[in-house]
Each structure stands twice: as structure tokens, then as C-alpha cells.
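K.L.:
what follows is a predicted protein model with its sequence.
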Amino acid sequence: MSIKYLDKIYTFLVIYKESSFSKASRVLGISQPAVTQQIRILEDFLGVSLFERKKTGVLLTKEGQEFLKYARDFEKFLNNFEKKIKEFKKMDTPFLIGASPTVGNYNLPECIKYFQSLINKDINLIIKSNNELLEDVEKKALDLAFVTKKNKNSLFYEEWIEDELVVFSNKPLPPEISIDELKKYKMICREPNSSTREFVKKMFEAREFECDMLNIISVVHNSTALKYTVLNSSEQIVSIISKSVIKGELKNKKLFASKIKDMNLKRKTYVAYREKTKEIEAILNFIHQ
């Protein structure tokens, strides 16, 4: 049955309960001619007459009594559906925060519990690439996202923390290394489409230095894999990574870090959102304190 007849079935039920077209019109909040028109459309669709008009009101025809059985099944469904809608409206859906891999795995975990207490909601953290996150925020699949790049879109961006990238190794390094000195080390780097590699490539190209001038021996696809590949190597290997990823290993002197001479490898982290809800405003106020 076409969905366009469902409201007519509901009108049929109201008329039956009220035994009157005029009373049904008051219950439904529509005019009596509109009620009559709805029943006429339903009768035309079914090919039968449903009501007999009497001085004392209206009565169901024999066909109307038979149709009432089916209409009551619809009424049961409708009542159950209304209960489900009420449950849905009361449901407290989780707040969805997205984050790029480094930010989500190393910067945000300590903050999530504070965010939850601020907005009084469960929070689900989704880790994706920057581009995927920004697409999800734009189409409202995420409430907000912590990213390390901005795209030209309709989103709002607010600065959060600075993420510092450093050269690191499993063997001691000098406090500073020039770009040219990087050539003498065996190096592992991130995959070409990663935000870290894109950022480093852009910084190197500004100094007229191409990444293919480095002695790259391997490529890995996330910061954690990069850290442990360098950490577990039997020979000295270097790479470039967010300092937050290796802070524990630096403290325990399992890994060693160096800065690139005359180069600022700090990148901004942004909070991206589509519209400022009360939950987002509470989080923004907290992180800007």
C-alpha cells in the first residue's frame, strides 16, 4: 500500500471511535469536508463503502467492519512506533570527536575525561586522516575534529596547541643537525599522503631541499609504527616525528632527539567545527583557558 493512504486509515479509526465525522474533525484538527474527502479517497482505493450515515451518527458497513481488523493492526503499529520515537528523543547520543592519528593517540586521551565532565555526555573518539575528518565534520558525521591542517571549506577553525616535530634516532644525536647532515643517516619516513610528510616536504622545499636527496630506506604508515621501527633497529636510523609521540622514550633515554638547524618544525593544531553548539563552546572555553 502506498504510504499516502496511512493518514486516511488513521482518520477512519478516529471516525469509528467518535461515531461522527464532525467529532472526528475536531479531534483531528481539520475541517469536516477534509475528513469526508479523506474517507472518500480511502473508499475509492479499497473499492468499498466503509460507513453508513445515520441520524444517531455513523456505522460501519459490513466491509468497514472487516477493514477495521486491518486498521487495528495499523493502530498497534502506530502506538508502538510512537513509543519508539519517545525513546529515541530521550536517548542521549554520544558526542563524536575526530582526531588525526598523532593528536588522537597522544594529545587528546588525557583531555577526553575533562570534556565528558564538561558536556555531561559520553564521548566517542574517532581516528582518521585530516581530510577524512574535515569531510565528516562538514557532513555532520562528527561534532568536531582536532586536525593539523585547514581546508578551504565552510568550517570554523580555532587554534589549539602547537605540535613540534623533531629528528629522532635510536642512537645519540647532536643537539642540532643541518639539512645537509641528514643525508648521511639512514632514514625512515611516513607515507606520501600523511600530514607529517606533507608538512616536512613543504618546509624542506622552502629551503630548496628535495626529500629524494635523503637516504630513505623504508616507509611506514603511522607514527606508532615509525617509533617502534626506529626503536628496535640494530643500526642507527633517523626519522622525523611529533615530539609528543616519543616523550616517554626521550625521558628514559631509549630514543634521542635533535632539531634541524635554522628550521622551525612546529605546526598548529586546530579544532574544526561546523556550528558552535553549547557542547562545543564548553570544550573551546576549556582548551583556551
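P.N.:
The structure has been received and is ready for your questions. Numbers count the residues shown, from 1 in each chain.
K.L.:
all contacts plus neighbour counts: C-alpha atoms, from now on.
P.N.:
Fine.
K.L.:
what comes into contact with the strand or helix carrying Leu96?
P.N.:
Applying DSSP states H and E as the criterion places Leu96 in strand 95-99. Residues from elsewhere that reach strand 95-99 (Cα atoms under 8 Å, 6 or more residues apart in numbering): 104, 121-130, 133, 141-147.
K.L.:
can you give me the helices for the stretch 101-250 of the chain?
P.N.:
According to DSSP state H, counting those that start in this stretch, the stretch 101-250 of the chain carries its helices in the segments 101-102, 109-119, 130-138, 195-206, 223-231, 247-251.
K.L.:
of these, which is nearest Met91?
P.N.:
Taking Cα to Cα, helix 109-119 is the member of the helices of the stretch 101-250 of the chain nearest to Met91, at 15.3 Å.
K.L.:
buried sites along that closest one?
P.N.:
112, 115-116, 119 (16 or more other Cα atoms under 10 Å).
K.L.:
ok, Glu249 - contacts?
P.N.:
Shown in contact with Glu249 (Cα under 8 Å, 6+ apart): Leu255.
K.L.:
with adjacent residues omitted, what lies nearest to Arg53?
P.N.:
Leu59 (6.5 Å; Cα to Cα, 6 or more residues apart in numbering).
K.L.:
got another one to weigh against that:
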Amino acid sequence: MDIRLQTFITVTKIKSFTKASEILNITQPAVSQHIKFLEEYYGVIFIKKCGKSINLTVEGKILYKYAIELNSIYRNLEAEFRNKDNINKTYYIGASMTIGGYILPYILADYRNCYKNIDILLQVNNTEEIIKKLLNRTIDLALIEGNFDREKFKYIKYKDDELVLAVSHLHEFAKYKNITLDKVLKGKLILREKGSGTREIFENDLLEMGYDLKDFKPYMELGSITAIKSLVEANLGYSIISKETLKKEVESGIIKIIPIKGLRIFREFNFVYIKDSDEEFVKTFIGFCLK
């Protein structure tokens, strides 16, 4: 990749010309010259210094967006040539939290046994972050649980999932055959963070039922499914969470699933990928998972 674009990316991330020069193993004047070259070439200013702080201009943000994408394309190009020259191939898959923590690891173990020359590197994050990685081409395929732009990506449905109310066996809700949504919303409801597919699906259902999200505030918001389950087990709150994540706890009786009157929340797990992805790998992997 063009060393000047690499310099620009590094300066933008590190926010320091001095540290960027150390990372890139070039002099600080060279860093300044690379940025100056880009600004003169495009005829705009990309970086403004305010004292010791470094800020991107509007044009700088545009360049950064494309520089990241170009960097990813170069990495993919190098990886493809390496994969053609070697027996072993490496691919990157991104998964949202529920799928990455509770479904995909078992599939990857089976896949590895069948395709011993292929290494799959898994990245797990919330749906919003995984979509960003897909757009930046740092992953080859995503398996997500939330909404996405169906015009922008190619996708194949994997399976349906249900979000359920999970409570401790010691919680007062555990005594009931079902519970009203109003009671659930007024109590100690623990939810995933903003940007997660689980949170988005639940809030969309609330909107469809006429609730105002401005009046709705969870008791806690956490990015870890394991942490949420631990709090539920300790009877410090309850949660709306994927049924897939609760199998062991429900079987042991530590956590109970209580139906909510008049509400069942379903969603899809989808394979999502960019149109010019490695189609042979994508189709083979998706076919393996569906079987």
C-alpha cells in the first residue's frame, strides 16, 4: 500500500506525528512530508493541529474512510496470493455475540475436521460493529442476529431465534405462568448495549406496540451475555435474551423462561457478505452450516 496513505492512517489513529514516526520506523519530518504530499496532491487540508491535539477536517474524514477500505483491499489481495501459493488458506468470519459465543464455535470445530487446510479466524462483537468490519473488508463473511441493509449486502438465512424473558428460579416472576410486559418494563430489566441485534429487535417490538422509547430506561446495560446471565442467576435482575444462550441454565433449573402475555419475539440469524467476496469459500461454508 502507498506509504503516504499508511502514514495518514497511522497519524489519524494515534493522533501523534511523533508516535506515528516510531511505529512506521521513519523520521517525524518524513511523516509531515507524507501528509503534506497528500494535501498538495488533492488540493485540500486533511489535518488541523490545535495545540498538541490533531483533528481531521471534513475532507480528512473522507480520505480516512477510503484509506481504510483501500488498506483492507490490499490485505485481501495479499492474502489471496498467499492462499494460492500455499496449501493452507485463512478466512475471517465475524459473528454477533449470541452466535459467536454459543453457536459458531461448535460449527467451526466440525468444519475444521472436514477442511483441515482452512483456518477460520473468528471475530465476535455486536451486530453494528460486525457490519462495520464487513464494510471495511476486514472479514470475509458475517453471521449476525440483528437488522442490516438488505440492499447493500448479499445474505442467506441461517435459522430463526426467539428472544425470551429469563429470570432466576428465586425471582417472584418464576411463580407465574406468564407476566405482563408492563411489569417487565417497570422492574429490574437488564439489556444488551445499544448496537446489539438483541437490543434493536426488542426495542423495535416495543415501538410497534406503541411504547415510547424515551420513557423506557433499562435497569442495566451490558455488552456481555455471560455477565447478564450471571446477574440473572444471582437474582439481581432479569433479561430479554436469546433462548439459544440459556440451554444449560434452563436444564439445570437455575434460570426459568417466563412467557410475556401477548408477546413473542422472533428474529433471524443471517449470513451476510459483500457482493465481491470469495464466493467459493462463502458458499461452501454456508452450505456446511445449513447441513
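P.N.:
Thanks, I have the structure now. Predicted model only: the values in this text are computed from it and were never measured.
K.L.:
buried deepest among the helices of the stretch 101-250 of the first structure, which one?
P.N.:
helix 101-102 (a mean of 22; mean count of other Cα atoms under 10 Å).
K.L.:
that one aligns to what range in the second structure?
P.N.:
Under TM-score structural alignment, helix 101-102 of the first structure corresponds to residues 97-98 of the second structure.
K.L.:
post-alignment, that stretch versus the first structure, mean distance?
P.N.:
On superposition with the first structure, the mean distance recorded for stretch 97-98 of the second structure (mean Cα distance after the TM-score superposition for the first structure) is 1.0 Å.
K.L.:
in the second structure, point out the residues matching the longest strand seen in the first structure.
P.N.:
In the first structure, with assignment by DSSP state E, the single longest strand is strand 156-169. Aligned using TM-score structural alignment, strand 156-169 of the first structure spans residues 154-167 in the second structure.
K.L.:
distance from the chain centre to the matching stretch, please.
P.N.:
Remark: stretch 154-167 of the second structure is offset 15 Å from the chain centroid, using Cα atoms, centre = their mean, to the nearest Å.
K.L.:
and it against the first structure, how far off on average?
P.N.:
Looks like 0.8 Å for stretch 154-167 of the second structure (mean Cα distance after the TM-score superposition for the first structure).
K.L.:
if we compare the helices of the stretch 101-250 of the first structure, which one ends up closest to Lys278 of the first structure?
P.N.:
helix 109-119 (8.2 Å).
K.L.:
packing partners for the closest one?
P.N.:
strand 123-127, helix 278-287 (3 or more Cα pairs under 8 Å, 6 or more residues apart in numbering; DSSP states H and E).
K.L.:
of those, flag the one that's most buried.
P.N.:
Among those, strand 123-127 has the highest mean neighbour count (mean count of other Cα under 10 Å), at a mean of 17.
K.L.:
quick one: that one to strand 95-99, angle?
P.N.:
30 degrees (axes from the mean of the first three to the mean of the last three Cα atoms, to 10 degrees).
K.L.:
so strand 123-127 of the first structure corresponds to what in the second structure?
P.N.:
With TM-score structural alignment as the criterion, strand 123-127 of the first structure aligns to 120-124.
K.L.:
thinking again about what came up before, for the longest strand of the first structure, buried residues please.
P.N.:
157, 159-161, 163, 165-169.
K.L.:
ok, Val124 of the second structure to Glu39 of the second structure distance?
P.N.:
Val124 of the second structure sits 37 Å away from Glu39 of the second structure, going by Cα to Cα, to the nearest Å.
K.L.:
ugh, typo on my part, it should be Ala166 of the second structure
P.N.:
As judged by Cα to Cα, Ala166 of the second structure and Glu39 of the second structure stand 55 Å apart.
K.L.:
could you do Ile9 of the second structure as well?
P.N.:
To Glu39 of the second structure, Ile9 of the second structure is 14 Å away according to Cα to Cα.
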